[in-house]
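**Q** sequence-free structure coming up:
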């Protein structure tokens, strides 16, 4: 790259470190190439991204997660990556030299953005193999770590070493919030997607709990006639990004997320939000699960609990029947058991394919 002009996205912060070692622009391309050829699978993902990032093109292609439909390629200007990274740095006070941990796959936009933040802000980035507890085999303290709710639940014994944990990819359940009691650090839930280059809104979870998401500076929200969120973010070049997320809009900068429109269950004329039901079940079920529905002659759709497990606990049906904070219509009438769920390329559960798959076992619930 020495015979070509240096582009804005190729200007590394002088304090940037990778795995504790300073690295200059001239060497970064060699490192990226080496990762693609000799690295483990997760390292190859980051190597390929870095090679794309460091070329002369003003744009880069990323793939959406597929959680709201078929995955698609999304063309993004690198200047928007830079703007997003700088804004995150301001919001979370990520000053040069701050130590951060990257333990999520490079196929996720969140993983790509963690790398860009480190390059732009001069962070000391430690990259580890993605696992349910990315902190386990690390030492020392971290200023900033991005995690999924699943990782957070499995990292509780180590999170005392982290100042701020940014949680995304799925909603945080009430039971997870309760598990944070005594933790001295800060935990923040994020709202965003590939198209918004991760978060455009944040919600404090711990030590202070906020029920609503607050827009990042420069972001504004409206809703359409379905009460689905619409996003305006000039720094990302988004004049009006229409989502399928049902929300309670408080004002142009605050909303309460209710669930996905394409997952709403109309059972007997009552609209039910699977994500809200899942939140109530979280403390009860130790397996991977979700709420879906099947056709029903009288109700239209019948609520079904889908569980991934080799075992079928005999007492689970009784425990669900005895839950006090459920509305009658919310209680699942059936459980479909699977030894393995169908998955999207991102690792998230493919709810639609799983619901259309023949279960390994069915349990009927007699809930009055």
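**A** Right, received. Where do you want to start? Treat the numbers as computed from the prediction; the structure is a model and nothing was measured. Numbering: from 1, shown residues only.
**Q** hey, let's count contacts and neighbours off CA atoms from now on
**A** Noted.
**Q** ok, residues contacting stretch 293-302?
**A** The contact list for stretch 293-302, computed with Cα atoms under 8 Å, 6 or more residues apart in numbering, reads 265, 266, 267, 268, 269, 303, 304, 305, 332, 333, 355.
**Q** which residues touch the last one?
**A** Residues in contact with residue 355 (Cα under 8 Å, 6+ apart) are 292, 293, 294, 306.
**Q** 10 Å - rerun?
**A** Shown in contact with residue 355 (Cα atoms under 10 Å, 6 or more residues apart in numbering): 290, 291, 292, 293, 294, 304, 305, 306, 336, 341, 342.
**Q** Please pick the buried ones from these.
**A** Burial by neighbour count, 16 or more other Cα atoms under 10 Å: within the contacts of residue 355 this picks out 290, 291, 292, 293, 304, 305, 306, 336, 341, 342.
**Q** Assumed the fifth one was part of a strand.
**A** Yes - read with DSSP: H, G, I helix; E, B strand; the rest coil, residue 304 is one of the residues of a strand.
**Q** ok, back up a step: most neighbours out of the contacts of stretch 293-302, which is it?
**A** With neighbours taken as other Cα atoms under 10 Å, the top of those is residue 303, carrying 25 neighbours.
**Q** next one: stretch 22-35 to chain centre, how far?
**A** Offset of stretch 22-35 from its chain centre (Cα atoms, centre = their mean, to the nearest Å): 28 Å.
**Q** same check, this time on stretch 276-293
**A** Taking Cα atoms, centre = their mean, the mean C-alpha location of stretch 276-293 is offset from the chain mean by 17 Å.
**Q** buried sites along that stretch?
**A** Residues of stretch 276-293 classed as buried by neighbour count (16+ other Cα under 10 Å): 276, 277, 278, 279, 280, 281, 282, 289, 290, 291, 292, 293.
**Q** Kindly report the same for stretch 250-257.
**A** For stretch 250-257, the neighbour count (16+ other Cα under 10 Å) marks 253, 254, 255, 256, 257 as buried.
**Q** Can you get me a residue count around residue 182?
**A** Look at residue 182: counted by other Cα under 10 Å, it has 10 neighbours.
**Q** Can you classify it by secondary structure?
**A** Per three-state DSSP, residue 182 ends up coil.
**Q** here's the one I want to compare it with:
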């Protein structure tokens, strides 16, 4: 590894598609990608141009899954530091192979490039698709995916030693399917503002919790929402709206989002917990949300991705106050590019009863 890794020069072992590039070579490659590359290579080319320019910062686009998409300025050195933390946690070493199969418009794919650049990994890039391993003939040490890709790649996962997955919630059904996988698979927790993930959870272990990466410390505020101190990434404390239960100084259990809590007649209901209870009872994708109601303030409703209504649905496993008062059906959910459901935009598609 470089004595003091920065964004100025790639690691001596860094390779892209089997070829080592210095910054001059990367500049030529980026321009070629932009002019004549495939769609995903064009996006990679634009990122490389930004990465190797003289600016110490780079603009990143948030996903917009919990609010309006926005552009944030991120320190390149913070991205280097994030790559180092990931490398330390997963014991990645120079010469290890990595596969990028995510869109380079977003932080997850950009960080795959940065990790290779900083840690000296040999990175291959393929067109983002719902089944990225289908045509892959070799094995890799490291890869990042979204849940949909993971679900569609079950028969090929033996080709990847370590997989990190994020961007959307993993269903319990998928977690069960992954129990016997020979790969080490980790769910990630993070956001664009924290330069990708700051914590991971080994989903092959049934009772595991999110564990923070090196140099990250955590706490909670008066709402039990997670606070993150990561001085190697950002100088100020990061305040999240994620309700958690701290399990130790370095581990936590994710409960839900504070901004989705439903207050129905004074009872506070976490929709994510209801979704977990109902998983397996409804075949299609669904989510729990709320609507305004005069007497209770808010009531619980459920939105199901299904064109034809169910004749009957039984919610008896839920406490009476937490049972959905209305059922809405939508042909197709609105979602981010990573597969995370845009709840409010999807709810806007339905007509209140």
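**A** That came in fine, so what should we check first? In this text the structure is predicted, and so the values were computed from the model without any measurement.
**Q** Assuming the best superposition, what's their TM-score?
**A** Remark: TM-score between the superposed chains equals 0.91 [TM-score structural alignment, normalised by the length of the second structure]; 349 aligned residues with a Cα RMSD of 2.2 Å.
**Q** Make a markdown table out of the contacts of residue 355 of the first structure and add distance to residue 189 of the first structure.
**A** Rendered in a markdown table, the data for the contacts of residue 355 of the first structure read as follows (distance: Cα to Cα, whole Å):
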| residue | distance to residue 189 of the first structure |
| --- | --- |
| 290 | 20 |
| 291 | 22 |
| 292 | 24 |
| 293 | 27 |
| 294 | 31 |
| 304 | 27 |
| 305 | 25 |
| 306 | 25 |
| 336 | 30 |
| 341 | 26 |
| 342 | 26 |
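**Q** Present those as JSON lines; the columns should include secondary structure.
**A** Below are the contacts of residue 355 of the first structure laid out as JSON lines (three-state DSSP):
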{"residue": "290", "secondary structure": "strand"}
{"residue": "291", "secondary structure": "strand"}
{"residue": "292", "secondary structure": "strand"}
{"residue": "293", "secondary structure": "strand"}
{"residue": "294", "secondary structure": "strand"}
{"residue": "304", "secondary structure": "strand"}
{"residue": "305", "secondary structure": "strand"}
{"residue": "306", "secondary structure": "strand"}
{"residue": "336", "secondary structure": "strand"}
{"residue": "341", "secondary structure": "coil"}
{"residue": "342", "secondary structure": "coil"}
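**Q** Look up the closest residue to residue 227 of the first structure, ignoring the ones flanking it.
**A** With sequence-adjacent residues excluded and distances taken as Cα to Cα, 6 or more residues apart in numbering, residue 227 of the first structure is closest to residue 246, at 5.6 Å.
**Q** Spit out the contact partners of the residue opposite that neighbour in the second structure once aligned.
**A** Using TM-score structural alignment as the criterion, residue 246 of the first structure maps onto residue 243 of the second structure. Neighbouring residues of residue 243 of the second structure by Cα under 10 Å, 6+ apart: 220-221, 223-227, 252-259, 261, 270.
**Q** circling back to that earlier point, out of the contacts of stretch 293-302 of the first structure, the closest to residue 162 of the first structure would be?
**A** Set against residue 162 of the first structure, the nearest of the contacts of stretch 293-302 of the first structure by Cα to Cα is residue 305 (34.8 Å).
**Q** Does the closest one touch residue 292 like I think?
**A** Yes - Residue 305 of the first structure is within contact range of residue 292, at 6.4 Å (criterion: Cα atoms under 10 Å).
**Q** who touches both of the two?
**A** With Cα under 10 Å, 6+ apart as the test, residue 305 of the first structure and residue 292 both reach 274, 278, 332, 336, 355.
**Q** related to what we said a few turns ago, show the buried residues in the contacts of residue 243 of the second structure.
**A** 220, 224-227, 252-258, 261, 270.
**Q** just curious, which of those residues is nearest to residue 108 of the second structure?
**A** Nearest to residue 108 of the second structure among those: residue 254, at 20.6 Å, using Cα to Cα.
**Q** What ranges does the stretch 101-250 of the second structure have for its strands?
**A** If DSSP state E, counting those that start in this stretch is used as the criterion, the strands of the stretch 101-250 of the second structure fall at 122-125, 140-145, 160-165, 184-191, 196-202, 210-212, 217-220, 225-229, 238-246.
**Q** closest to residue 31 of the second structure out of those?
**A** Once these are compared by Cα to Cα, strand 122-125 is nearest, at 16.7 Å.
**Q** For that closest one, list every residue counted as buried.
**A** Buried, per 16+ other Cα under 10 Å, within strand 122-125 of the second structure: 122, 123, 124, 125.
**Q** just stretch 205-214 of the second structure next, same as before
**A** Across stretch 205-214 of the second structure, burial judged by 16+ other Cα under 10 Å covers 209, 210, 211, 212, 213, 214.
**Q** ditto for stretch 140-159 of the second structure
**A** By 16+ other Cα under 10 Å, the buried positions in stretch 140-159 of the second structure come out as 140-153, 156-157, 159.
**Q** in the first structure, what residues pair with that stretch?
**A** Under TM-score structural alignment, the match for stretch 140-159 of the second structure in the first structure covers residues 142-161.
**Q** now stretch 25-42 of the second structure
**A** Aligned by TM-score structural alignment, stretch 25-42 of the second structure falls on residues 27-44 of the first structure.
**Q** And the contacts of the matching stretch?
**A** Applying Cα under 10 Å, 6+ apart, the contact partners of stretch 27-44 of the first structure are 1, 10, 12, 18, 23, 45-55, 103-107, 127-130.
**Q** which residues touch the aligned residue in the second structure for residue 274 of the first structure?
**A** Under the alignment by TM-score structural alignment, residue 274 of the first structure pairs with residue 271 in the second structure. Shown in contact with residue 271 of the second structure (Cα under 10 Å, 6+ apart): 255-257, 260-262, 277, 287-290, 300-302, 322.
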